[in-house]
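Task: produce atomic coordinates for the following.
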Amino acid sequence: MEEFTARPELCGTFGAVASTHWIASSVGMRLLEAGGNAFDAAAAAGFTLQIVEPHLNGPGGDAPILVARAEDEQPTVICGQGTAPASASIDRFRSLDLDLIPGTGLLAACVPGAFGAWLTMLRDYGTVSLRDVLEPAIHYAKNGYPIMSSTVDTIKAVRTLFTDEWKTSADVFLPNGSVPEPGSLFRNPVLGDFYERVLKQAESAGSARKVQIEAALAHWYDGEVAETINRFCLGTEALDVSGRRHSGLLSASDMSGWRPPIEYPLGVDLQEFAVFKCGAWSQGPSLLQALRILEGCDLPTHTPESPEFVHLVTETMKLVMADREAWYGDESDVPLEELLSREYAQQRRQLIGPVASMDLRPGDPDGRSARLPSIQDLEKSWSASGIAGGGEPTMATTSSPLSSSREASQDPSLQGDTCHVDVVDRWGNMVSATPSGGWLQSSPIIPELGFALGTRMQMFWLEPGLANSLKPGKRPRTTLTPTMAFKHGKPYLAFGTPGGDQQEQWSLLLWLTHTIYGRPLQRSIETPAFHTGHLIASFWPRQISRGSLILEDRFPASTIEQLRRRGHDVTVGDSWSEGRLSACSFERTNGGAILRAGANPRGMQGYAVAR
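As a prediction, the model looks like this:
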């Protein structure tokens, strides 16, 4: 393969930031330049992402974060994934004649965890003030930023929904009644004013930075913000993908006292490396399971562009994603020790044959019998609604007066996506964070606050007895999954990507191409990528695409043909269509350190900064 990359490998000795938006990366570097550390920079970049990528994340969303000080022996998890409301029970949803939790509207809102996660990191690891971190976001919200074409496309697709139903969203995203032009200056002054009120409340509590941060957390979860969300969520009936209007379940009492749990990560050792993920309330362990399985395969004899490599990785992901569905959830009895063991990996590895599997095959760790959701009825409903093989639905026309708004809200391409940010500073401190949720298209804008609530509860099952069955106060099994790796016991690499169920698949490819095949970060990010849809999707309508394999057309024609011969249902996508990875590394060398950063050229949006 040629060594050419679309972007240079950025190297330096002072600091590095990589994210899914160039403005956020620059804001992060600004904090480093001003003397802040990686945690300060990541928080500022995170709040900026809420402004400049409103179709990918927002203040009402979620943000799992991995943090590591240079001297730490492992990272720490700050769980910015909120919990289900107290009134969110299976019986409650069944009483509404729902088999799945809707993917839009107000019913699927959890406690918004992103704000708490960013501020917890700033309080415990940062050095700068809350004002320093929030001011860039306030600036772009009030003074404007060039709106991306992808944001405009999202607004355009839900315009009828906004004008007919979610009128508070129209007030923000359809200025003067029109869809913004790509590249035009776009503002959300209501959100900017809201964050200024948060600052005023925080600074009135005293001059100490930690006192101010605690006051901001209390204002959000125990005060005015919680009360405002309570009034809107319980007092508003919003159209959702069920085709009906529902009020929400999230209340001020659900938010009161909530703070992000601080947890140990999960990890696996791989020679000189250790790779760390969030717990089984995320899909993070699936990457660790995949690494254990592939540890016993002879990957170095195959290039990342070969059919053997693609087949091995794809079949491995099918196995670990079946385990994800059977075993992962916010429960105390997830058999993680067995799932991540080499003995279990050996059992699973033996299931990989020369042809593509079409079955969902969870394992039975510790002798326990796996149980998957009952998807037969769902598969029938997909077929009836035009979702062939778990693909995208063909919208049926109806005579209902809600038709156009319902169709817009049902489009799976508008389910929202995710952001990512990585930071490393000159001292070796490191952050990897994957904020998402609270998308502009997820639910109506709360008019006093300027943002929407998230819909992460759609990931629960309304079937009792599963690892990810809905329960009040439980975290939904999120797809959000930052990654961090240590090398020789020290923080080495922070990386991740948007992409829902594809996040672990694309992150795995970066790790393998970088560590097994020795490709630099930027080249690893740009290596032709692929993913499988042979899994039960985490998002409404929870479809599965058995045997599917989607590859970029930069793979050799011989690879594509051989994969088809192996039985894979191959779809060839555009040249640069798979993954939106970013990464930062800190490598000790010659008595010093070299910092590196890479960002995805796909979509012409993500960017890295280093010096």
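
going forward, measure contacts and count neighbours with C-alpha atoms only.
OK.

Break down the stretch 101-250 of the chain into its helices, ranges please.
Assigned helices in the stretch 101-250 of the chain, in chain order: 114-125, 130-143, 149-157, 159-164, 167-173, 189-203, 209-221, 224-235 (criterion: DSSP state H, counting those that start in this stretch).

Which other helices and strands does the shortest one contact?
Put plainly, it is helix 159-164. The elements that helix 159-164 packs onto, with contact taken as 3 or more Cα pairs under 8 Å, 6 or more residues apart in numbering; DSSP states H and E, are helix 167-173, helix 403-410.

Now do stretch 377-394: everything it contacts.
Contacting residues not belonging to stretch 377-394 are listed as Met395, Ala396, Asp411, Pro412, Arg542, Gln543, Ile544, Ser545, Arg546 [Cα atoms under 8 Å, 6 or more residues apart in numbering].

picking up where we left off before, deepest-packed of the helices of the stretch 101-250 of the chain, please.
Of these, the one with the most neighbours on average (mean count of other Cα atoms under 10 Å) is helix 114-125, at a mean of 24.

Who are the packing partners of that one?
Other elements packing on helix 114-125 under the criterion 3+ Cα pairs under 8 Å, 6+ apart are helix 38-52, strand 76-78, helix 209-221.

from the middle of its chain, how far away would that helix be?
Its chain's C-alpha centre lies 18 Å from the corresponding centre of helix 114-125 when counted by Cα atoms, centre = their mean, to the nearest Å.

And this one, please, so the two structures can be compared:
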Amino acid sequence: MFTTRPELTGDFGMVAGTHWLASATGMSVLERGGNAFDAAVAAGFVLQVAEPHLNGPGGEVPILLWSEAEQKAHVVCGQGVAPAAATIERFRELGLDVVPGTGLLAATVPGAFGGWMLLLERWGTWRLADVLAPAIHYAEHGVPVLERVSATIAAVEGMFTADWPTSAATWLPGGRVPEPGSRLANPVLAATYRRIVAEAEAASGTREGQLAAARRAWYEGFVAEAIAEFSATTAWRDSSGEVHGGLLTGDDLAGWSATTEEPVSFGYRGHTVCKTGPWGQGPVFLQQLALLDGVDLDAMGYLSADYVHTVTEAAKLAFADREAWYGDADVPLADLLDPAYNAGRRALIGPRASLDLLPGSPGGREPRLPVFPGTDVPAPEGVGEPTVGADSAGRGSAGPDAGGHDSAGLERTLPDGQVRGDTCHVDVVDRWGNMVSATPSGGWLQSSPTVPALGFCLGTRAQMFWLQEGLPSSLRPGARPRTTLSPSFAFRDGRPWLAFGTPGGDQQDQWSVNFFLALVHGGLNLQEAIDAPMFHSEHFPSSFFPRGSRPGVLHVEERLDPGVVAELRRRGHEVEVQGPWSLGRLSAVARDGGFLKAAANPRGAQGYAVGR
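A predicted model of the protein is given here:
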């Protein structure tokens, strides 16, 4: 089949990701003797500068990795937690029934720095100054402005000028929106990272000592002090339409650290897929596999109407369980992946599209769905696409809505000047066999006012909490939001095989599943599977402000066979045909048949894979 570029094959190293500068940076690390973990960290920090509308230093990063030395897969959790003052009662006192999608109230502890440092310290070999050097260079001297960066800044220019002057000072150089292709620098961010390196080197002469000192500078030192002061002493208009200060304190930052944990896994047709725990949406990928394990997708034919219908209906069931059961809580994951449970759930997949949200009862437990604010019904029933520019009470919304994602997984500029953000991704495999899949996000330039002393803004991941008691994803101090960030790792025949992932919010564990199934059932190679026509459902509640859903809606790229589209509509799917190259932003690296392989997404003319 036609591919937009070749599947890369070699034996030295491969890097694939959502921006060419990050991929090239990672490869340069491999060329200079660094391993996959060093390369991923260097690339991750470059993504903060090259794609500031999709991630930033104030965001978060979950990471899946394979250590060849340990012969083991690990999860690194770089997802920060809700502040101690972030209670449901506090938000209700402010007259809020959902967490705003922008501003200071939605900030959690910025976990990306800690996550990257933990990866570097435990599995990497390079020093702090070396991995930060490329990001410092690009922040100081500037990067070429992507068309989407320019469009994002243009959409929020008025709001920056009127309400967020610290952001205007950072992102409107000379008082103007930077033109596509122009050079955009962030000298304050460069100075922040230079100071971290200087303090770390002054504190210790060893690699490990310097990394520990860098973490102290971020979570207890000058970075934490600047964040705490900004949160406590300033207030800004957010997507509720009101002006609010922040809740994040120095104690919140000092009390948090990145952690490692065992991945959750599921075996499917000779493959084993590893994901984060259900504090993120990752296991919903595994639930889809558990449902499809009893279905003959091969007999249906890849991308036939039967195939797309069945995969979509399985996704609806799995994501319904996400809504009822997932969060930073005691989640009955063993029951959710149990064969008997999934046999019963599989029987719910009928010949027509379901328009209901149907969570199951794992282990006999009764499901409880979130209730949409201002109603007495679960979020997906009758809500439809939320009205952009109004909050749940119908008040006008000022400023950008940095939560949510468009159908293409790219940030979307909306007619009323709001902007919905997105995410980044990077995958690495080195010549020793180490592998990394990382999905950094949050801290978008449009999500929160820039902290002027640091050159970056805080994240808004707390918008994924529900302001409703008794749910696994209810807002609680010290809890992780149920993030959509979902890197993936897979074994084939018991051997490390594939690191992959995509931006896209709620679509991440649909597009990634579709990609994986294209490899397993479609017989495609990495690039063919990424280039293949993509689809996803918007049936279930969005994880982002203002938390709406679109029951029965199915997005497909127009390259999907028109006869398949017609049959899907006949079966009751509300099919919305998107542009031919509009859905998904996947990248992947693999160890396959004695070679290393890589592929990246052509959509958006931004992703890139490199290797030899």
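
okay if I get the helices and strands packed on helix 159-164 of structure 1 as JSON lines plus distance to Gly183 of structure 1?
Rendered in JSON lines, the data for those read as follows (distance: least, Cα to Cα, whole Å):
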{"stretch": "helix 167-173", "distance to Gly183 of structure 1": "14"}
{"stretch": "helix 403-410", "distance to Gly183 of structure 1": "24"}
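
Distance to Ala384 of structure 1 added to the helices of the stretch 101-250 of structure 1, as CSV?
Converted to CSV, those look like this (distance: least, Cα to Cα, whole Å):
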stretch, distance to Ala384 of structure 1
helix 114-125, 37
helix 130-143, 43
helix 149-157, 24
helix 159-164, 24
helix 167-173, 32
helix 189-203, 41
helix 209-221, 43
helix 224-235, 32
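
between those helices, which one is nearest to Trp506 of structure 1?
helix 149-157 (20.9 Å; Cα to Cα).

which one of the helices and strands packed on helix 159-164 of structure 1 lies closest to Arg588 of structure 1?
Of all these, helix 167-173 sits nearest to Arg588 of structure 1, with 46.5 Å by Cα to Cα.

name the helices or strands packed onto the closest one?
So helix 167-173 of structure 1, by 3+ Cα pairs under 8 Å, 6+ apart, packs with helix 159-164.

In structure 2, what stretch matches the helix it packs on?
The aligned range for helix 159-164 of structure 1 in structure 2 is 157-162, by TM-score structural alignment.

likewise stretch 536-548 of structure 1?
Under TM-score structural alignment, the match for stretch 536-548 of structure 1 is residues 541-553.

cool, and stretch 563-574 of structure 1?
Taken onto structure 2 by TM-score structural alignment, stretch 563-574 of structure 1 occupies residues 568-579 there.

Pull the distance from that stretch to the chain's centre.
From the chain centre to the centre of stretch 568-579 of structure 2 is a distance of 26 Å (Cα atoms, centre = their mean).

Would you mark the buried spots in it?
Going by neighbour count (16 or more other Cα atoms under 10 Å), the buried part of stretch 568-579 of structure 2 is Leu568, Arg569, Arg571, Gly572, His573, Glu574, Val575, Glu576, Val577, Gln578.

Please apply the same query to stretch 22-34 of structure 2.
Applying 16+ other Cα under 10 Å to stretch 22-34 of structure 2 flags Ala22, Ser23, Ala24, Thr25, Gly26, Met27, Ser28, Val29, Leu30, Glu31, Gly34 as buried.

With stretch 404-422 of structure 1 instead?
Buried residues in stretch 404-422 of structure 1 (16+ other Cα under 10 Å): 404-411, 414-422.

Then stretch 260-272 of structure 1?
Neighbour-count burial for stretch 260-272 of structure 1 [16+ other Cα under 10 Å]: Pro260, Pro265, Leu266, Gly267, Val268.

Under the alignment, what does the third one map to in structure 2?
This means Leu266 of structure 1. So, by TM-score structural alignment, Leu266 of structure 1 is matched to Val264.

right, and that match touches Pro283 too?
Yes: taking contacts as Cα atoms under 8 Å, Val264 of structure 2 lies within contact range of Pro283: 7.1 Å.

about what we covered before: between the helices and strands packed on helix 114-125 of structure 1, which one is closest to Ala593 of structure 1.
helix 38-52 (15.5 Å).

So which elements touch that closest one?
Here helix 38-52 of structure 1 is seen to pack against helix 22-33, helix 114-125, helix 130-143, strand 421-425, strand 430-433 when contacts are counted using 3+ Cα pairs under 8 Å, 6+ apart.

How many residues are close by Asp376 of structure 2?
Close neighbours of Asp376 of structure 2, defined as other Cα atoms under 10 Å, add up to 9.

Against Val49 of structure 2, how distant is it?
Computed as Cα to Cα, to the nearest Å, the Asp376 of structure 2 to Val49 of structure 2 distance reads 43 Å.
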